[in-house]
Every structure is written in structure tokens, then in C-alpha cells.
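> After the sequence you'll find the predicted model.
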Amino acid sequence: MPRDKLLNTYSERIRHFDEALRLQTRRINLLSLARFVVLVSIIWFLVLGIKTNAFLFYILSALMLVLFLYLVGIFNRHKGERELLRQLLLLNEKELACLKHDFHDLPDGSEHADTSHPWSHDLDLFGKGSLFQYLNRSSTLKGSAMLAALLTSEPGTAETILHRQKIISDLKDRIDFRQHFTASGELIKEKEGDHKDISHWLDTSTYISKYRWLFYLALGVSLLSVFIVIWGIFDPSRFLILLYLFVLNLTVLS
């Protein structure tokens, strides 16, 4: 794609995502206000129910609680979408800057530099103003390491080169897919050692997985707790049972 067309494309996408981000922020503010109003309604109906002992107010309070939880779910989803839009905006601003040869604030891959490597040092593959700094669009540490490995290793066969060219040809015009993929990766906020910690966690068997009956007991306690909470709305004395279940969950199932 010609440079001028790329400049226009990224500029247009910046305007698009900036407007989308503003709109999403307004939605989130409205949802915050709606959550507050519903929360006040829950308390108000509950107080009226206690004062008048009218069953209708308890029902209305319970319905408001359901609505509140629904709004919380929508609010969290919109917050996630806003963060994705923010990353997409930053990504296009970064691409526009790179086209203007302003990429020196990006990760330069110095951690991958190896002075004993046959050609990486001579070709300035890593470091300030390096090829790695210009090419790198990875959003994870693993992706950064894979790019460094590709730059410092020989393809091996012509088929490998052709295969990589085919992949690049397929992705070059799929800007929405590429940027969404990269922006989603940026949301992870990966730190050094995370991959090792997750691998260790996946390989470690938990206490509850050794005894299958504990899983069903935990599930039963959770369902029973929900039932008692609902029951406790109409009869507060039942909340004492919930305390016993909490102690059981804390001492046995955790």
C-alpha cells in the first residue's frame, strides 16, 4: 500500500476510534448513573418493606437487585470495550508515528542482543533505531522473543520462506484483524515470569481436584448460599445459616 494511502488510513482510523472512545465513555457514565439510581431504589424498597411489612416492596427490591446485577455486567463489558478502543487508538497513533520515522520510543529489543551472533550485531537488529524496533508489533513477551528468533535464525529452506511470504500476503490487508489481535494482547499487561507462573499453576493439581466429592459439595454449598440469601430477604433470621455455610466454606472447601 502506498505511503500516502497508509497515512490517510491511519489518520482516518484515529478519528474513528477517538469518536468511538468518546461515545463509549458517555455510555459508561450513563450506566454509572443508572447503577446508582437502582442501588438507591433497592435500599428504598427494602426500607419500605421493613416499615410496612408489605411483601410487594420486598419483591420490588429483589427485582431492582436483579436489574442492578444486570447493569453491573453491562458496565463491566463496556469498560472492557473502552479499554480495547483506547488500545486501538494508541496503536494507530503509533503506526502513524512510525510512518513518519518516529519510532524511537518503542521497545528496541536490547534484551535479545547477542554480540557473539554472526550477523545481528553488524546489521543492528536490536537496539535504538534498529530493525527490531521498527518491525516489532508484538504485545507479549513470548511474541517479542519469537520475532527476535526469526530475525536471528536462517529460514532453512525455500519452502519456509515462501510459507512466511504467503502468511504476510494474507495478513497485509487485514488491518482490522491485525489491530484487534494486537490491541487485545496489549490488555494482558504481561510481566516477566507470568508465563512460567501460569505453566506451573496449570501443572499443579489442586486439593479439590483430588477428591471429586469436594467439588460437588462446594457447588451445593454455593447454590444453598444463594437460596438462603434470597430466603433471608423475607426472613432475616435465616442469615445465621449463611454464617455456618461461610465457616464451612472457609475451613473445609477453601
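That came through fine.
> rest of the way, CA atoms for contacts and neighbours
Will do.
> counting contacts, what elements does the helix or strand in which residue 68 is found pack onto?
Assigned by DSSP states H and E, residue 68 falls within helix 55-99. The elements that helix 55-99 packs onto, with contact taken as 3 or more CA pairs under 8 Å, 6 or more residues apart in numbering; DSSP states H and E, are helix 3-52, helix 175-186.
> Mind doing that once more with 10 Å?
helix 3-52, helix 131-135, helix 175-186, helix 212-234 (3 or more CA pairs under 10 Å, 6 or more residues apart in numbering; DSSP states H and E).
> Now tabulate these in CSV and tack on mean neighbour count and distance to residue 75.
Converted to CSV, the helices and strands packed on helix 55-99 look like this (neighbours: other CA atoms under 10 Å; distance: least, CA to CA, whole Å):
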stretch, mean neighbour count, distance to residue 75
helix 3-52, 15, 6
helix 131-135, 18, 36
helix 175-186, 15, 19
helix 212-234, 14, 23
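> okay, which residue is most central for this structure?
In the chain, the centroid-proximal residue (CA atoms, centre = their mean) is residue 187; its distance is 4.8 Å.
> rewinding a little: could you dump the helices and strands packed on helix 55-99 to JSON lines with distance to residue 146?
Below are the helices and strands packed on helix 55-99 laid out as JSON lines (distance: least, CA to CA, whole Å):
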{"stretch": "helix 3-52", "distance to residue 146": "26"}
{"stretch": "helix 131-135", "distance to residue 146": "11"}
{"stretch": "helix 175-186", "distance to residue 146": "15"}
{"stretch": "helix 212-234", "distance to residue 146": "39"}
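> coming back round to it: angle of the helix holding residue 68 against helix 212-234?
Calculated by axes from the mean of the first three to the mean of the last three CA atoms, to 10 degrees, helix 55-99 forms an angle of 120 degrees with helix 212-234.
> Now residue 149: which helix or strand?
Applying DSSP H and E as the criterion places residue 149 in helix 141-151.
> before we go on, here's another structure to hold up against the first:
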Amino acid sequence: METYRKRLALFQLQYNAIRKKYKIVGFVRILAFLAIIYTFYLALANANSLYLYFTGGIIVLFLGLVKLHANYSWRMRYIQALLEINKNEIDFIDKDERPFENGEEFKTTDHPYAFDLDIFGYKSLFGYLNRTASFIGKRKLADMLISTKSSEDILLNQEAIKELSQKVQWRQEINAYSKISNLDQKAYERLIVWSKSPVREINKVINVLSYVLPGLFALSILGYYFIDSYFFGYAVSLLFTLNLVCGLSVAKYIQSELGGADKVHETIESYSSIVKKIEKEHFTTDKMKGYIAKLNGDSFQASKDLKVLSQLFEQLETMANIFVLILFNGLGQYHLHVYRRFAKWKKQKAHLVLLSIEVIGEMEALNSLANYSYNNRSYTFPTIGETNEMFFKNLGHPLLSEKNRVCNDIAFDQQRFVILTGSNMSGKSTFLRTIGVNLVLAGTGAPICATDAIVAPLPLFVSMRLTDSLEDSESYFYAEVKRLKMIIEKVQEEPCFVLLDEILRGTNSDDKQSGTIGVILKLIREQTYGVIATHDLEVCETAVKYPEVLINKCFEVEIKQDDLFFDYKIRDGVCKNKNATFIMKKMKIID
């Protein structure tokens, strides 16, 4: 928190200083413009060429001021982004505000756990973690949260997150660059299509004429200047026209490459700037060094080559300027020569665009997890173990505030499956989500809300919050049965971690009891780890029959001074207390 406050104060000072300079330069620029008009008027009024020299000098000054003003404008936007980043972090920690995109577009009921564990959407894990600013960064973070990684990949991520968590300034600079750049979905998709599209070759005859005609044009000008012949005058006019026609022959190719978008070069230049920040930073972990190696091959350096591409795009975009179009192409087929260099670049290095986009996206996703790690330095990076040993010490839900969070120990080593009982509101569902969310975090390589843990990278399956579907004429019960069938099939293929909350709620008590026991027996025949929460105490007798696999745990409730008291601490055994009747009597629903 203190780090963010200090940085906020620092950037506020920097912003005020630059804004002051921006205003001064803007005022001087206006004066310079007025001076240009005035000195040019004096030159015409007095027929004095000395004033023209003054005008030329002021024009040079004016152009310099325009560039300086633009630089200050960009710098102000950059520092504004840094101000916003630090203010958001302060509000996030201080006020529990989440001014970050929550990944609502990734929300689906079909995923094995994303919907049940609130991975996306309002007050979601994604919204808690997300510090990306580009479309690809957001998508990469979403992919990390919904995929199962190998132990090796998780360990590589852990080391990278540990390293990045200490680079607060660098992480914020990457985020600020991304915020002020046009790295949205439309720009991303346009570049993907562009990088995969074929290069259109220039006609061989036009290729030859692109060198011959400008050469003849230059000779004609010299001839007209030194010989002063009408022939050379006609030749200059004819060759200018022929140059213009040849130059315009690639117009449709250029329009195709630009894709009808404005200022593509700014998007490419943004990628170049971000990649340059990545290339220049010193990293010690294998994953981060691997990114640098990708961006710097034997025949390329991504940031420099993308800068060249940006300049080529910018030059092609000048075709929209009618003055440049006619003059530059008439003099030397300017756009044809630019397109030739552009086509050569694309043919040799188009893959760099996709590569850079992927690296930037993964970097933003890792930066989000590193930011989470930095904000929660008391959390632990779990040991990534094998499936015969899993435990959590002082496990809590990371999205709950520390003052409201109750932590518990839970182990899946001696008995790998838990039957969890407890009265209403005792904390069973929250505890299941606590385990699930921390397993998701552990699977990304991020730290978890615990003081110690060993976690196996198992596929996670959850059945807690199913919905019926009017569109598919599907009842809640049928949706649940389908989910259970999918889980059973998966655990038969490989070891999995399963979280089930009060399954088969849409059936009568006998069906529910026998069905729940049947599901448990089916699961424990395989190498399944997990927890099932139930209100049916008869189900707990299954643990007595299979003590080597199953164990009973519970949450209890106490009635003190005619009120309910929940401590949300997990205990061994079966829940003994009930609260439904007590609550209904207290609310005078029943006698």
C-alpha cells in the first residue's frame, strides 16, 4: 500500500510539471505560427527576401515545437496511465473496489469449474487478478485460469511470478504502455489476419519501370535545366505522368495491406515499444529468459524489426494524402518503392507480429499474477507434489478480506476423499469454493491463501451451481446428471480432484441418499481426490466402510443466548447440530 501511495504522489508531481511545460510550449507554438504569417506578410509587402529567411527559420522552430508538444502530450498520457494504475491499486486494497475488467465475456456454464467457482464475471477471481490492458493479455490470463498445466509448467510460472512480483516499476510501465496503446480485440484480429495473408507481388514490367522511369525523369530535368529545350520540357511532363501511373499501380495492394484501418503504424509502434521494454529488462528465471530468446533470434530483434514495420506502415498510409500521392509518386514512384520494402519485410518477418503479440499477452497475464503476489506477500507458493500427498495449512478464500476470512487445515494424503457435513450457513459451500479457487491459483503458478501446502496438478471438476436451460428444454436435475456423468468418465481416464455440493437436490430423500452413495463409491474406485458436501448423515456411514479412502469432516453451529453462532472451523466427524427448525421457529414460521 505504501509503495502505491509514494508512486501516486511522485507521478502527480511529474504530471503537474509536464502539464505546465505542455501549456508553455503550446502557447509558444501559437506565437510561432502567428510570427510565420506576419513575417511572410512583411516579405510580400516589402518585397524583401530577408523576411523570407526569417519565415523559414520560424517554420523550422514551429515544426520543432509541434514535435515537442506531441512528445509532452504522449508523456502526459503515459503518466496519467501510471497515476490510474496506482490509484486503482489503492482503491482495490483500501476500499475493496475492483475497477478492472471481470472477464464476463469468458463466462460459460460448460466449463468443469469456471462457472461454479466464479472464475469470471461480477466479483470473480478474474476481476480480482486482472491487471491486463490488451485484449490478448486478458485472453491469456483467462486461459491460464481455465487450463490444467503440468508440474514443470507450474514451477516455471512460480519462478517467473516471484521474479516479476519484485519489479513493481517495470510491471507498471508495461501496463501503462498497454493502456495508452490501441491493443484492443479489433486491432489484434486485424494483425492476425494481416500476418497470415499472402504477399502480392509487383508486376515484373512495373518493377523494371520503377527504376528506369525515375532515372529518365531525373535526366530530363537536368536536360531542361542545362539545355533549355522544349523537348526536355515535354519529357519531364510525360515522365512525371508515367511515374504517377506506375506508382498508383500498387494502390490496391496497399489498401489491401492497410485493411481499411487508420494509423496501423501506431498499433505496431506500441507493440515495438512494449517489446523493447521486455528486451531491455534483466531476468534470471528460465521462463523470462525464454521470452527474450524468442524475441531475439539469429536474424532478427523483434523491437527493431517491428519499429521498421511501423515506419513502413506509416509511409504507406501517406497514400491517403492527395498532395503526397501526386507529388511523391510523380517524382519517383514513392509508394511503389515503399511497398516493395514492405512486401520483402512481410515475406521474411511476418511471424514476428504473431510472436510479439503472444509474448506481450503472456507477459501481461504473468504481470497480473505477480501483482497479486506482491499485494499478498503473506501467501505461500505451494509445493508441487505427486498425487499421493496433498494438504493445505491455514487455507482461506483469497477473495475474502482478512478480517472476515476464517482459515482451516485440510489434508488429502491418508484419506483422499472427504465427506463434509454441516448445518445451513455453517460454511460448507464457502469451504468448497476456498479449496477450488486456491487449486486454480496453484495451477497457474500463483501463490495461494495458505501458510503451507502441497498440491498435485490434477484436473479439477466441480458441481455446485448448475442451471436449467429453457432453450434446451433441460431440467436442473438432468443438467446435474450430465455433469456427474462427465465427471465419472474423466476420473476413469486419469486422477482428478472433485468438489461436489449437495448433489441430486431435485430427487426424493431415498433416491438422493442412494444416488449420492453410489456416486461416492464410483469415485473412490478410481484415483479421485476431493470433497462432497451433504446434509444426509446416512451418507457418512460410507466412510466407516471405506476408512482407508474416506473421512468424515464437519462444520458445527452453536446456539448461544437464543442465537446462532458459527465459527466456520472444520472438525473431524459428522455434524451433530441442526439449525433449520430453530431459525424457522425464531422467525415464527412454525410453532
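Right, received. Where do you want to start? Keep in mind that this is a model prediction, so the values were computed, not measured.
> Can you give me the TM-score here?
After superposition, the two chains reach a TM-score of 0.78 (TM-score structural alignment, normalised by the length of structure 1), with 225 aligned residues with a CA RMSD of 2.9 Å.
> ok, back up a step: and of the helices and strands packed on helix 55-99 of structure 1, who's closest to residue 165 of structure 1?
Evaluated with CA to CA, the helices and strands packed on helix 55-99 of structure 1 place helix 131-135 nearest to residue 165 of structure 1, the distance being 15.3 Å.
> so where is that closest one in structure 2?
The aligned range for helix 131-135 of structure 1 in structure 2 is 125-129, by TM-score structural alignment.
> Would you mind listing the outside residues contacting the helix holding residue 149 of structure 1?
Residues outside helix 141-151 of structure 1 that contact it (CA atoms under 10 Å, 6 or more residues apart in numbering): 107, 109, 111-113, 119-120, 125-126, 131-132, 135-138, 140, 152, 185, 189-195.
> how near is the residue nearest to the centre of structure 1 to residue 84 of structure 1?
The gap separating residue 187 of structure 1 from residue 84 of structure 1 is 7 Å, by CA to CA, to the nearest Å.
> Likewise for residue 77 of structure 1?
11 Å.
> neighbour-wise, which of those two wins?
Counted by other CA atoms under 10 Å, residue 77 of structure 1 and residue 84 do not tie: residue 84 has more neighbours, with 21 against 12.
> Now do the same contact list for that one.
Residue 84 of structure 1 makes contact with 17, 21, 78, 90, 180, 182, 183, 184, 185, 186, 187 under the criterion CA under 10 Å, 6+ apart.
> That one -> structure 2?
With TM-score structural alignment as the criterion, the equivalent of residue 84 of structure 1 in structure 2 is residue 78.
> In structure 1, what residue corresponds to residue 57 of structure 2?
So, by TM-score structural alignment, residue 57 of structure 2 is matched to residue 63.
> Check residue 11 of structure 2 too.
By TM-score structural alignment, residue 11 of structure 2 lines up with residue 17.
> need the contact list for that match.
Taking CA under 10 Å, 6+ apart as the criterion, residue 17 of structure 1 is in contact with 23, 82, 84, 85, 86, 87, 88, 89, 90, 92.
> so what's the residue of structure 1 most remote from its centre up against?
For structure 1, the C-alpha lying farthest from the average C-alpha position belongs to residue 52; by CA atoms, centre = their mean, that distance is 45.9 Å. Listed by CA under 10 Å, 6+ apart, the contact set of residue 52 of structure 1 reads residue 46.
> What of residue 96 of structure 1?
6, 7, 8, 9, 10, 11, 14, 90, 102, 103.
> Quick check: the fourth one touching residue 99?
No. Applying CA atoms under 10 Å as the test, residue 9 of structure 1 and residue 99 come out as separate, 11.5 Å apart.
> Find the residues that touch each one of those two.
Applying CA under 10 Å, 6+ apart, one finds that residue 9 of structure 1 and residue 99 are jointly contacted by residue 3.
> measure residue 105 of structure 1 to residue 124 of structure 1 for me?
With the distance defined as CA to CA, residue 105 of structure 1 ends up 17 Å from residue 124 of structure 1.
> Neighbour count: these two, which is higher?
Shown here are residue 105 of structure 1 and residue 124; by other CA under 10 Å, residue 124 has more neighbours (14 against 10).
> what's the neighbour count on the nearest residue to the more buried one once chain neighbours are set aside?
For residue 124 of structure 1, ignoring the flanking residues on the chain, the nearest one in space by CA to CA, 6 or more residues apart in numbering is residue 130 at 5.5 Å. Neighbourhood size, residue 130 of structure 1 [other CA under 10 Å]: 18.
> which residues sit in contact with residue 130 of structure 1?
Residue 130 of structure 1 sits next to 103, 104, 107, 108, 109, 110, 123, 124 when contact means CA under 10 Å, 6+ apart.
> go on, residue 73 of structure 1?
Applying CA under 10 Å, 6+ apart, one finds that residue 73 of structure 1 lies in contact with 67, 79.
> distance of the match of residue 57 of structure 2 from residue 192 of structure 1?
Relative to residue 192 of structure 1, residue 63 of structure 1 is positioned 45 Å away (CA to CA).
> now do residue 47 of structure 1
Going from residue 47 of structure 1 to residue 192 of structure 1 by CA to CA gives 51 Å.
> before we move on, what about residue 6 of structure 1?
34 Å.
> do residue 66 of structure 1 as well
40 Å.
> Comparing the two, which shows the higher neighbour count?
The neighbour comparison of residue 66 of structure 1 against residue 192 (other CA under 10 Å) goes to residue 66, with 14 against 10.
> quick one on the thing from earlier: mean deviation, the helix holding residue 149 of structure 1 versus structure 2?
Its aligned residues in structure 2 lie a mean 0.5 Å from helix 141-151 of structure 1 after superposition (mean CA distance after the TM-score superposition for structure 1).
> Repeat that for stretch 90-99 of structure 1.
For stretch 90-99 of structure 1, the mean deviation from structure 2 after alignment is 0.8 Å (mean CA distance after the TM-score superposition for structure 1).
> any idea how far residue 148 of structure 1 is from residue 159 of structure 1?
21 Å.
> the more surrounded of the two?
Legend: neighbour count by other CA under 10 Å for residue 159 of structure 1 and residue 148, higher for residue 148 (20 against 10).
> show me what contacts the aligned partner of residue 180 of structure 2 in structure 1?
For residue 180 of structure 2, the aligned residue in structure 1 is residue 187 (criterion: TM-score structural alignment). If a contact means CA under 10 Å, 6+ apart, then residue 187 of structure 1 has 80, 83, 84, 86, 87, 139, 140 as its contacts.
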